[in-house]
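Q: Here is my input, please return the structure:
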Amino acid sequence: MSDNKKLKPGWKVWRFEQMATNVNVRIDNPSESGMEHYIGLEHLDADSLKIRRWGTPSDVEATKLMFKTGDIIFGRRRAYQRKLGVAEFDGICSAHAMVLRAKPDVVIPEFLPFFMQSDIFMNRAVEISVGSLSPTINWKTMAVQEFALPPIEEQLRIVGLLREIESNSDELISLVERCSSLIDAIFQYYVWSDESLTQKPISQIAEINPKVSSLTEDDPFIPMEAVDPWTQLIDPSRIEMKGQRGGVRAQGGDILMARITPCLENGKIAQVPVSIKKCGGSTEFIVFRAKDGTDQQFLYHLITSRVFHSQAAGTMSGSTGRQRASANDVGRIIVPILPLTKQIEICDQIKQISKIKEATNSRLLGLSQMKLAVLIGAGSE
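A: Here you go, the predicted model:
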């Protein structure tokens, strides 16, 4: 920012390198790091500072970065995904991230991650990213970017507001997670634990990678980035209009399940909106479509159930870090066969719980919008 007259009273412009230290401690042998936690970009949720998932150093190879409790892990690759989290433990993370530590003379450590969530920061991060397929931020470029910050007293006030919003959001997220656990418990009781049910390969109740009529350039294409973990819906803002690209083919209602590590383990499973007649998708998806006698919603819950998901992950093969499940192997997974009326009855029970989840997610959206309003003030220049 070149015109200091635009600054609010007490605000000051700083280079990012004056605000934060880039902690570049490299670990060449992750399994020998002595750490218990590994954070990849896939473990970071968009627009959330809390890290809820992680792997272990033995899961990965190649050089990684070390972080300490309180450090910010910021996804410098594909910054438009808005992925950053605050570490609550020591560990190592992907080299496609930056490990940042606030300089408290300029910005209090609790304020910096919130500021980095603001549009003023994220938009700048996207602007300075280089590369086409996987745009990435270079620290030297980020270091010289200038941002206006409020004085320490104002930072403390803003942090107080945002902490309250985050606390309420965490409680609602916990409720959503409990609803998901209850849905899985229902499936466990009525489906997986009923020894009287006939067992058959899932390929007998669902088409695997079914045929779809030819696509046009105007047909939508669903990339892996459009699917968040354990989310039935597909992010419409991530859908591309490149239907003729190579990959899988699907139609409205079909279920997409990631087949590559770590996307499969992390639960990237979604359902194509019924408004989409046909579409393309990443070659790393397996497509499921219910056959006659199988309810499509029941099939979705079956595939996302803990038992099926763990079996699908167990079929993966290949080199470390690039393991995949094949459609043929997944199609051979044995599942219980229920009458259609029973499937619908189970889905009706799940629907009631899903309504609570939807209402809770609506409240979460309201808090997110409130947080955005605060961040706009925190990031304005």
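Q: drop to CA atoms for contacts and neighbour counts, all remaining ones
A: Noted.
Q: Just give the number of residues close to the closest residue in space to residue 139 that isn't next to it in sequence.
A: Once flanking residues are discounted, residue 139 sits nearest to residue 22: 7.6 Å by C-alpha to C-alpha, 6 or more residues apart in numbering. Using other C-alpha atoms under 10 Å, residue 22 has 16 other residues around it.
Q: just residue 137 next, same as before
A: If you count neighbours by other C-alpha under 10 Å, residue 137 ends up with 23.
Q: what's the answer for the one 10 residues further on, then?
A: The local packing count at residue 147 equals 18, with neighbours defined by other C-alpha under 10 Å.
Q: from memory it sits against residue 19, does it?
A: No - Residue 147 is beyond contact range of residue 19, at 9.2 Å (criterion: C-alpha atoms under 8 Å).
Q: The stretch 151-300 of the chain: helices as residue ranges?
A: In the stretch 151-300 of the chain, the segments counted as helices under DSSP state H, counting those that start in this stretch are 152-187, 296-304.
Q: ok, and what's touching the last one?
A: It refers to helix 296-304. Residues from elsewhere that reach helix 296-304 (C-alpha atoms under 8 Å, 6 or more residues apart in numbering): 187, 206, 230, 253-255, 267, 269, 271, 289-290, 308-309, 343-344, 346-347.
Q: this one next, for a side-by-side:
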Amino acid sequence: MIRSAINKNAGSNIGNTMGGGALLRVNPNWARLPLFDRRGWTKARFGDVVENLNKTERNPAEAGLERFIGLEHLEPGSLHIRAWGSVADGTTFTRRCWPGQVLFGKRRAYQRKVAVAEFDAVVSGDIYVLTPKHNRFLPELLPFVCLSERFFQHAVGTSAGSLSPRTNWSSLAGFEFDLPPLDQQRRIAEILWAVDEVVEKNLKEKDANEALYAAAIQSFLFDKANPGIEIKNLCEINARALSETKTDPKFKFRYIDIGSIIAPKVIGDLQTYQFENAPSRARRCVQEGDLVISMVRPNLRAFARLENLDGDCVASTGFAVVTPRNNGFWNASLSCILFTSIHAAL
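A: So this is what the prediction gives:
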């Protein structure tokens, strides 16, 4: 779907044409192409080969646009857009995007929000709309450059602001990377999109399995025909907190804030603090296996299970912390029980 959107958009300024108008055709020797023979690669400045579009549509409804895309609609680490808003419900967004263009979230770049537009829309002002400037750089490869670790490190390193750090276009434009010749670009893009296709297939299977699991939980726990099991018998609320007077001011820990949950069940990068310099909300004691559930704006579904903790961690007082009781199967299943759509509705 994404690749067809890219190819559809490629007919304008980012098409499959090489210098002089010759069509970039399939290389019959791809199987023997030395992908990592870098002798033909050239150093490129991002802003020299990529354009940050600022096309606007002041009246998206009158222009026939039905959807808008905000930062909340972009999934961390995924190039696919699975959610959007309806223009009919009202929007203040005016920045225009077309199918095949790359959307990059400039606010809180550490959340790694990059996607490829698959439909016409307007997007948030905190989203850059990117497209190759000319045919030195294939549109099929651009999303993966934006998704690379080095690009994110550059974006985060050039962001300014404390609560909502943002990177700016002039800083992103200065990012330098090695650009392969066009035939290698196309082959590399083919490989990466093939990998993406496999990942997406696995994610769909995972979602199907989770839906089946949730249905089983509903049947076992919430069906009137079955005896009820109370959540309080499976877990306890952890109210332990750091003491203002008894905690060592030099105590060092990683802080789990509400904003650290970048997607349901997904914890992003954590900052390290000493107690004396930590936010006043950094008080909730947590341990391996705990479930943290945001009590602030629950519609955002900021919840996660704490696994593979590296050292001491402290959570925000905006979380409810649930500690499973040591009772085998239910201990492992508690997160699924609490995170089902049934519990969310409650």
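Q: sorry, back to before: what lines up against the residue nearest to residue 139 of structure 1 once you look at structure 2?
A: Using TM-score structural alignment as the criterion, residue 22 of structure 1 maps onto residue 52 of structure 2.
Q: ok so, going back, look up how far residue 99 of structure 1 lies from the residue nearest to residue 139 of structure 1.
A: Distance of residue 22 of structure 1 to residue 99 of structure 1, given as C-alpha to C-alpha, to the nearest Å: 6 Å.
Q: and the match of residue 22 of structure 1, that one's in a helix?
A: No - looking at residue 52 of structure 2 with DSSP: H, G, I helix; E, B strand; the rest coil, it is strand, so not inside a helix.
Q: which residues does it contact?
A: With contacts defined as C-alpha under 8 Å, 6+ apart, the neighbours of residue 52 of structure 2 are 128, 129, 130, 131, 169.
Q: for the fourth one, helix, strand, or coil?
A: It refers to residue 131 of structure 2. Per three-state DSSP, residue 131 of structure 2 ends up strand.
Q: which residue lines up with it in structure 1?
A: Per TM-score structural alignment, residue 131 of structure 2 is aligned with residue 101.
Q: Isn't its match up against residue 109?
A: Yes - taking C-alpha under 8 Å as the definition, residue 101 of structure 1 is a contact partner of residue 109 at 7.5 Å.
Q: Identify the contacts common to the two.
A: Common neighbours of residue 101 of structure 1 and residue 109 (criterion: C-alpha under 8 Å, 6+ apart): residue 70.
Q: Most distant residue from the centre of structure 2?
A: Distance from the centre of structure 2 peaks at residue 225, with 40.4 Å (C-alpha atoms, centre = their mean).
Q: what does stretch 207-225 of structure 1 rub up against?
A: If you take C-alpha under 8 Å, 6+ apart as the criterion, stretch 207-225 of structure 1 is touched by 238-245, 248-251, 258, 276, 278-282, 284-291, 327, 331.
Q: Now with 7 Å, please.
A: With contact meaning C-alpha atoms under 7 Å, 6 or more residues apart in numbering, stretch 207-225 of structure 1 is reached by 238-244, 249-250, 278-282, 286-291, 327, 331.
Q: now those: which count as buried?
A: With burial judged by 16 or more other C-alpha atoms under 10 Å, the buried subset of the contacts of stretch 207-225 of structure 1 is 239-244, 249-250, 278-282, 286-290, 327, 331.
Q: Out of those, list just those in strands.
A: Residues of these located in strands (DSSP state E): 249, 250, 279, 280, 281, 286, 287, 288, 289, 290.
Q: Kindly state which residue of structure 2 is aligned to the first one.
A: Spelled out, it's residue 249 of structure 1. Counting by TM-score structural alignment, residue 249 of structure 1 corresponds to residue 284 in structure 2.
Q: can you check residue 314 of structure 1 too?
A: When structure 2 is aligned by TM-score structural alignment, no residue sits opposite residue 314 of structure 1.
Q: Could you do residue 129 of structure 1 as well?
A: Matched by TM-score structural alignment, residue 129 of structure 1 corresponds to residue 159 in structure 2.
Q: With residue 71 of structure 1 instead?
A: Looks like residue 71 of structure 1 aligns to residue 101 there (TM-score structural alignment).
Q: just to revisit the earlier point, any figure for the gap between the residue lying closest to the match of residue 129 of structure 1 once chain neighbours are set aside and residue 75 of structure 2?
A: Spatial nearest neighbour of residue 159 of structure 2, excluding adjacent residues (C-alpha to C-alpha, 6+ apart): residue 167 at 4.0 Å. Counting by C-alpha to C-alpha, the gap from residue 167 of structure 2 to residue 75 of structure 2 is 19 Å.
Q: that older thread, would you point to the one among the helices of the stretch 151-300 of structure 1 that's packed deepest?
A: Comparing these by mean neighbour count (mean count of other C-alpha atoms under 10 Å), helix 296-304 comes out on top with a mean of 21.
Q: which among the contacts of residue 52 of structure 2 end up buried?
A: Buried, going by 16+ other C-alpha under 10 Å: 128, 129, 130, 131, out of the contacts of residue 52 of structure 2.
Q: so residue 286 of structure 2 touches residue 313, yeah?
A: Yes - Residue 286 of structure 2 is in contact with residue 313 according to C-alpha atoms under 7 Å; the separation is 6.4 Å.
Q: Where does residue 177 of structure 2 sit: helix, strand or coil?
A: Look at residue 177 of structure 2: counting by three-state DSSP, its state is strand.
Q: so what's it up against?
A: 43, 44, 45.
Q: How about the contacts made by the last one?
A: I take that to be residue 45 of structure 2. Counting by C-alpha under 7 Å, 6+ apart, residue 45 of structure 2 has contacts 173, 174, 175, 176, 177.
Q: Would you mind writing the ChimeraX command to select the buried ones in the residues you listed?
A: Listed next is the ChimeraX selection for buried residues among those, using 16+ other C-alpha under 10 Å:
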select :173,175,176
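Q: mapping the contacts of residue 45 of structure 2 onto structure 1, which are still in contact?
A: Among those, the contacts conserved in structure 1 (both residues aligned by TM-score structural alignment, their matches' C-alpha atoms under 7 Å) are 173, 174, 175, 176, 177.
Q: These: which two are farthest apart?
A: Greatest spacing in these, by C-alpha to C-alpha: 173 and 177 (11.0 Å).
Q: re earlier: could I get the ones in strands among the buried ones among the contacts of stretch 207-225 of structure 1 as a markdown table with distance to residue 9 of structure 1?
A: Formatted as a markdown table, these follow (distance: C-alpha to C-alpha, whole Å):
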| residue | distance to residue 9 of structure 1 |
| --- | --- |
| 249 | 56 |
| 250 | 55 |
| 279 | 52 |
| 280 | 52 |
| 281 | 50 |
| 286 | 56 |
| 287 | 56 |
| 288 | 58 |
| 289 | 60 |
| 290 | 62 |
